[in-house]
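**Q** quick check, what structure comes out for this input:
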Amino acid sequence: MIGCIADDYTGGTDVAAALRRAGLRTTLLFGIPRPDLRLPADSEAVVVALKTRTVPAADAVEQSLRVHGWLRRHGAGQIYFKYCSTFDSTDAGNIGPVTDALLDATGSPMTLICPASPGHGRTVYQGHLFVGGTLLSESPMRHHPLTPMTDPSLVRVLSRQTSRPVGLLPLPVVRAGREAVAAHLERLREGGIRHVVVDATQDGDLQTVAAAAEDFAVLTGGAGLAGARGDLLAGIRAPATRHDPITGPGIVLAGSCSAATLGQVDRARAEFPSYRLDPAATPDPEALLDKADAWLRATYDGTPVLIYSSATAEQRVAGIAAMGEKTADILERALGALARTAVELGARRIVVAGGETSGAVVAALGVDAVVVGDEADPGVPWCATTGTPPLRLLLKSGNFGSPDLLVRAMKETP
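**A** Okay, the predicted model is just below:
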């Protein structure tokens, strides 16, 4: 069994979708698993999604090590640390500190740093991360409110997060094949390199790297390398099993401020009744939630609605000026509370845009495990809860999805 630790909830759904797509029977858990939680006996991949991307590094390390121990006790032979394909982090971490802790826990001398996910337009060349052909530092990620990415060099970024040496696996070596990759990695290991940034611009590159690193106790990266490992573990790409659809009323809750989500929200506003959580207009947190809750109760009749806090840079500045530095936390908690109201009113299909928002909604609904189903878009799977009432969740990373994803998710039967 492969065990994955994801640093946010939508990252968890992304990597779970990649493993399921490879043909592995995949279970997705939210938060540190309960000691008494029992996995399905046929699980071949288990993904534990945490909310550690932006917490203090010491907290991220502590939670990740607890999950590592739980996964090992439940039979995980290889640990995969999943972070965003745009390497979302700050100079303090948390990618470097968590990776170091996992290597120390397993006694491993080396791991790979591989955020490349060509299917999502994330590629790495000469150690530099590109988003859709644009350097990371020139992409919309440079304006991210929590983890602005202004340096495209993964070697430099990671070197600011760890005291351990960082090296590079260049593309010509990857293209030379598995044996060349294995030999290069051995030379780096002998030279004391701890972290190896991987060049990859095509899915075939990831397949080569995954094969060369099959014996690594710890791997790290985006969903691309995890999917390549899943392909090797599954042997063949098995057909995905469709799940019985959960029909019924739906709601979209959007908190991400990424350019992709802002465009998707604009599409959804043109189709559905919508309400914006605006901290500049209503700076009191209790009043902000009360007004939105009243609107939802008065408006919701079983047809789709949209509630969003997604905002432009100017709107975010105005909101923080009015409500303070805790604005993002307040908005996430409000969206979680509104998800509870929506379920109370009969919503059974819940679409969430944004990693932090997804974490708040899942926590508010008390969901700790789901069955991973079919993907609405690459890396964005429908997930079925196992509790009562049964829900279908679509947790979307801010940058993921086609422009009409939110609309399709409400109009199509998953």
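
**Q** only C-alpha atoms from now on, for both contacts and neighbour counts.
**A** Fine.

**Q** show me the helices in the protein, by range?
**A** Using DSSP state H, the helices assigned to the chain run over residues 9-21, 57-73, 95-106, 154-159, 171-175, 178-190, 203-212, 223-234, 259-271, 285-299, 313-323, 327-344, 355-365, 405-411.

**Q** most tightly packed of those helices?
**A** Mean neighbour counts were taken over the helices of the chain using mean count of other CA atoms under 10 Å, and the top value, a mean of 29, falls to helix 9-21.

**Q** and it, how far out from the chain's middle?
**A** Centroid separation between helix 9-21 and its chain, computed with CA atoms, centre = their mean, to the nearest Å, is 8 Å.

**Q** equivalent analysis for stretch 186-195, please.
**A** Distance of stretch 186-195 from the chain centroid (CA atoms, centre = their mean) equals 29 Å.

**Q** one more: stretch 347-356?
**A** Taking CA atoms, centre = their mean, one finds stretch 347-356 lying 13 Å from the centre of the chain it belongs to.

**Q** and this one, please, so the two structures can be compared:
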Amino acid sequence: MILGVIADDFTGATDVASMLVRAGMRTVQVLGVPDPQKGALPEADAVVIALKTRTIAPADAVAQSLAALQALRAAGARQIYFKYCSTFDSTPEGNIGPVTDALMAALGTDFTIACPAFPENGRTVFKGHLFVGDQLLSDSGMRNHPLTPMRDANLVRVLQPQTRQRVGLLRHDSVGAGADAARTRIVQLRADGVAIAVADAVDNGDLLTLGEACADLPLLTAGSGVALGLPPAYARRGWFSPDDHAATLDDLTGPAAVVSGSCSEATNGQVARWLAAGHTALQVDPLALHQGTQTADAVLAQARAALASVPVLVYATAAPESVKAVQAALGVQAAGELVEHALAHIARGLVAGGVRRLVVAGGETSGAVVLALGVAQLRIGAAICPGVPWTQAALPGSGEPLLLALKSGNFGGPDFFVQALQQAGVAL
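**A** Sure, this is the predicted structure:
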């Protein structure tokens, strides 16, 4: 193994794995902290361990991340990569800072970078400020995120309260000048006592530069974008040869469905486009679930009946004002758990009923669904859009294959659901 990745949610894990596969690295995603009694990690150029640690208590996030690190180091990983969201989702307490501190201590390193940039999806960092498209992060829809509202675009200022170490800036004038200039600046930052440098990146060229400049660091922390630059750097060092067939998955048939729990602007637009096109959809209402006037089993029965003829969307996606009303009535955590459990139950029932091509929208929802299915590993296939690949799992017990697309809430264009299903061979 060359690269071991610790991802703080399941969609983020497939996101970074997709970038690695795209560059020819044989990549396997493992779901949850590996059990050492069940054997070694799979053989691959890169292994991504998908955790669900983005919004849990910092101490728990640190413990799970260190357990994942131990498994990756035992498997011989040359470099460790802590992957978080391209919108730097976090709170003043973490979990990006605490996990980074713990990984640095465990690896015995005094320096790493922090770079959530993913230019192909409109996430760029300039002078330490994160942009979503043409907007500062603080002006984007992320300012209304129900769990991690991001109201400051200055990443140095966001990260500093989360860590015990000094945060600095690897500016674009250094990155834009090439890998040697970036390496020289890193030496200067370390000499000045900077332990974590927020790295500017405005295009893929900057990501390639960062990959080359940082390929020999013990630890990287980033969104998925930096992963684009690492395989070429590894290949130049003679560590692996790119595989043109790294993204090949099986062709599957049978019913197909979409389960959506994300309430991001992007996913709201995708649900709206699906509804406007007249495709079959069923809405899950958190308040109705709480009151008992709607049940997950009833929605599942309706969905399975519809699947006899057409793909179906089951969604709890809602506008920010609706989400706030539900959270006010039920509490933030209770509302989220209620929806996650319902959608996971429905997804498990759909797969039990024969669905073999399943799209899941939302990081928390994807984590809940994958855990409910009992899936342990994913093979990574071709991208549907930047950051979202199709993946293939083996169902527990039967070993039957299942195609899964786990989509971060913020990713994909308005027609993503249709685009994903059509790429998997579904007629719409």
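
**Q** circling back to that earlier point, want to throw the helices of structure 1 into TSV with distance to residue 372 of structure 1?
**A** Listed next are those as TSV, based on distance: least, CA to CA, whole Å:
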stretch	distance to residue 372 of structure 1
helix 9-21	7
helix 57-73	18
helix 95-106	25
helix 154-159	31
helix 171-175	32
helix 178-190	31
helix 203-212	23
helix 223-234	14
helix 259-271	22
helix 285-299	29
helix 313-323	33
helix 327-344	20
helix 355-365	15
helix 405-411	16
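
**Q** out of these, which is closest to residue 390 of structure 1?
**A** Nearest to residue 390 of structure 1, of all the helices of structure 1, is helix 327-344, at 10.1 Å by CA to CA.

**Q** pull the longest strand from structure 2.
**A** Ranked by residue count, the top strand of structure 2 under DSSP state E comes out as strand 377-385.

**Q** now the equivalent of residue 403 of structure 1 over in structure 2: closest residue in space, sequence neighbours ignored.
**A** With the correspondence set by TM-score structural alignment, residue 403 of structure 1 lines up against residue 414 in structure 2. The spatially closest residue to residue 414 of structure 2, leaving aside those adjacent along the chain, is residue 270, at 4.5 Å (CA to CA, 6 or more residues apart in numbering).

**Q** quick one: contacts for the one you found?
**A** 413, 414, 415, 416, 417 (CA atoms under 8 Å, 6 or more residues apart in numbering).

**Q** ok, the second one to residue 284 of structure 2 distance?
**A** With distances taken as CA to CA, to the nearest Å, residue 414 of structure 2 is found 21 Å from residue 284 of structure 2.

**Q** so what corresponds to the residue nearest to residue 414 of structure 2 in structure 1?
**A** Under the alignment (TM-score structural alignment), residue 270 of structure 2 maps onto residue 264 of structure 1.

**Q** for its match, give its distance to residue 272 of structure 1.
**A** Residue 264 of structure 1 sits 12 Å away from residue 272 of structure 1, taking CA to CA as the criterion.

**Q** also residue 190 of structure 1?
**A** The spacing between residue 190 of structure 1 and residue 272 of structure 1, counted by CA to CA, is 59 Å.

**Q** do residue 43 of structure 1 as well
**A** Using CA to CA, one obtains 39 Å as the distance from residue 43 of structure 1 to residue 272 of structure 1.

**Q** if we can go back for a sec, of the helices of structure 1, which is nearest residue 81 of structure 1?
**A** If you check each of those against residue 81 of structure 1 by CA to CA, helix 95-106 wins as the nearest, at 7.4 Å.

**Q** check the mean deviation of the closest one from structure 2.
**A** On superposition with structure 2, the mean distance recorded for helix 95-106 of structure 1 (mean CA distance after the TM-score superposition for structure 1) is 0.3 Å.

**Q** now that helix, how far from the chain's geometric center?
**A** Mean-position distance between helix 95-106 of structure 1 and its chain equals 19 Å (CA atoms, centre = their mean).

**Q** what range does that helix cover in structure 2?
**A** Structural correspondence for helix 95-106 of structure 1: residues 96-107 of structure 2, per TM-score structural alignment.

**Q** ok, the aligned partner of residue 292 of structure 1 in structure 2 - contacts?
**A** Using TM-score structural alignment, the equivalent of residue 292 of structure 1 in structure 2 is residue 299. Taking CA under 8 Å, 6+ apart, we find residue 299 of structure 2 in contact with 282, 284, 346.
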